[in-house]
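Colleague: Provided below for reference: sequence and predicted model.
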Amino acid sequence: MDEIIQQTRAVKDLSSHVLGRLETMLEGPAWQGGGRLPPEAELARQFGVSRPVLRKALVKMRDAGRIISRRGSANFVQPRADVVPSAADMQGLSIQTVFDMKRCMRFRQVVECAAAEDAARLCDPEGIRGIEEAHRRMLTLPPGEGVFEADFAFHMAVARATRNPYFPFALGTMRNQIKLMMEFTRKLQERPPDQVAPRVVEEHQRVLEAIKAGDPVQAHEVMSFHMKQSVIRLLVEDGA
């Protein structure tokens, strides 16, 4: 019995030691945007412990919201946003968990659906040209250039097409959070940062067409669909 107790204590001590090393590792710059952890067998060898010991440490990190598991297999580090947005009302907000991402996406959905609706209702030629230009930029993205800037430019163009400065202001305050979520989603899907997803381009095209047609209801609906698909991609329910 004493031997079993000693072995149990030894495992706990080792797992605590591994937990500390994992936490230190994930504080490094390479992991601030999240990413996929090496396989458990590789990590166990790296730390010089057995897989059961490593798993105890990983369980604690999952409980703390630092990592998540994808369909019960790979472990992914959740990103952290330490940059505080410039707007006073956004101070203190950061993305540290998937729950934070979902809340941010919910707010973004409200703002962007209303923006698309108002842009279609106004149907301003200059605003539409701005959306078209942003859309073309994503279609002709040079190799090696990240998708985020082109994607965000499209959504900002829709916001500006409302001619209501509060829409681009609200969206602009979320820029860092949106970038973090997009980068994390791409890491989950193991997609290169410069690879344009055809489905995203198609969804943008539908938003553009609804706004050009001056159809507020359709613009709201297609933007809502696009936002919902973004949540699905974030949660890795659909790798497309």
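Modeller: Perfect, thanks for sending it.
Colleague: alpha carbons only for contacts and neighbour counts from here, please
Modeller: Fine.
Colleague: M223 touches A116, doesn't it?
Modeller: Yes - between M223 and A116 there is a contact under CA atoms under 8 Å: 6.8 Å.
Colleague: dropping in the other structure now:
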Amino acid sequence: MPFQAIESQRLYQQIAGQIGALIRRGEFAPGDRLPPERDLARSLGVSRPVLREAMVALEIAGLVEVRTGSGIYVQPPQDSEAPPDPTQNPLDLIRARRMIEGEIAAAAAGNATAEDLAGIAGAMAMIEAAVADGRDTLQSDRLFHVRIAAATGNPVLVSVIEELWARMMAAPVFVTLRRRTGLTDYEPSMVTDHSRILDALRRRDPAAARDAMHAHLAQVEEVMLCGDSSG
């Protein structure tokens, strides 16, 4: 098998580059199924979660399609020569949110007014209602996080969170990744995560708010990296 083990930081980018080069050279033709995930990870000398990150990058580039329960298939060449936007990788966006929103939650715990907390609680109630009714929680989830940013009293942070969410929701691969990885099935647990964040804000506990936000977004990342790509 024409793969080389890789040892470096940002492994998924190098793996995506290596597999992408093989596809462009014709080692794999459009419609071909790539080797099973476990075999591919073993050949490359990396973990399966790292390989899944590479597959996300290749999907963004339009080189492969991951079909749940079937496998990873090579896509026909794209007409556009425009390079993919690296800021639309949903995993990188989640990680950016984790770095930023932990501190935002801590700041909100110290600065939130009673009105702010009521607004965050209102967004929490919308999430709970959506989960109970089997509806999508994406918009109410976004509102919850934006209102926490607003509770810091810093409009720049509100703009940052709105921009991160806009990029994530505009990412072509985000919707399919969200569905494929079972992130929607995680929504009942998400209610618990958000309740912990809200509780820490109400207790005016910056450290607990930071930890709860970090734990929530780390769980989202883990779910996105543990979806089924068959093999």
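Modeller: Right, received. Where do you want to start? Every value quoted in this text rests on a predicted model; they were computed, and no experiment measured them.
Colleague: what's the TM between chain one and chain two?
Modeller: Once superposed, chain against chain, the TM-score is 0.61 (TM-score structural alignment, normalised by the length of the second structure); 172 aligned residues with a CA RMSD of 3.9 Å.
Colleague: quick one on the thing from earlier: more neighbours, M223 and A116 of the first structure?
Modeller: More neighbours surround A116 than the other of M223 of the first structure and A116, with 32 against 26 (other CA atoms under 10 Å).
Colleague: show me what contacts the more buried one?
Modeller: Going by CA atoms under 8 Å, 6 or more residues apart in numbering, A116 of the first structure touches V158, A159, T162, V207, I211, P216, A219, H220, M223.
Colleague: could you check how many residues crowd around the equivalent of the fourth one over in the second structure?
Modeller: Spelled out, it's V207 of the first structure. Residue pairing (TM-score structural alignment): V207 of the first structure is matched to I197 of the second structure. Neighbours of I197 of the second structure under the rule other CA under 10 Å: 25.
Colleague: measure how far stretch 13-23 of the first structure is from the centre of its chain, please.
Modeller: 28 Å (CA atoms, centre = their mean, to the nearest Å).
Colleague: next, the buried residues of that stretch.
Modeller: Neighbour-count burial for stretch 13-23 of the first structure, with 16 or more other CA atoms under 10 Å as criterion, is recorded at L14, S15, S16, V18, L19, L22.
Colleague: all helices for the first structure, in order.
Modeller: Using DSSP state H, the helices of the first structure run over residues 2-26, 40-47, 51-63, 98-122, 125-139, 147-160, 166-173, 175-188, 198-212, 216-234.
Colleague: hang on, the earlier thing: next, format the buried residues of stretch 13-23 of the first structure as TSV and append distance to V200 of the first structure.
Modeller: Shown next, in TSV, are the buried residues of stretch 13-23 of the first structure (distance: CA to CA, whole Å):
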residue	distance to V200 of the first structure
L14	45
S15	42
S16	43
V18	40
L19	38
L22	35
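Colleague: which one among those residues gets closest to F184 of the first structure?
Modeller: F184 of the first structure has its nearest neighbour among these in L22, at 19.2 Å by CA to CA.
Colleague: tally up the residues packed near the counterpart of V220 of the second structure in the first structure, please.
Modeller: Counting by TM-score structural alignment, V220 of the second structure corresponds to S230 in the first structure. Using other CA under 10 Å, S230 of the first structure is surrounded by 19 other residues.
Colleague: try the one 3 residues further on
Modeller: By the other CA under 10 Å criterion, the neighbourhood of R233 of the first structure contains 18 residues.
Colleague: now the one 4 residues further on
Modeller: As a burial measure, E237 of the first structure scores 12 neighbours (other CA under 10 Å).
Colleague: list the contacts of the match of V207 of the first structure.
Modeller: A105, A208, A209, A212, M213.
Colleague: reformat the residues you listed as TSV; add distance to D193 of the second structure.
Modeller: As requested, the contacts of I197 of the second structure are exported to TSV (distance: CA to CA, whole Å):
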residue	distance to D193 of the second structure
A105	13
A208	12
A209	11
A212	7
M213	8
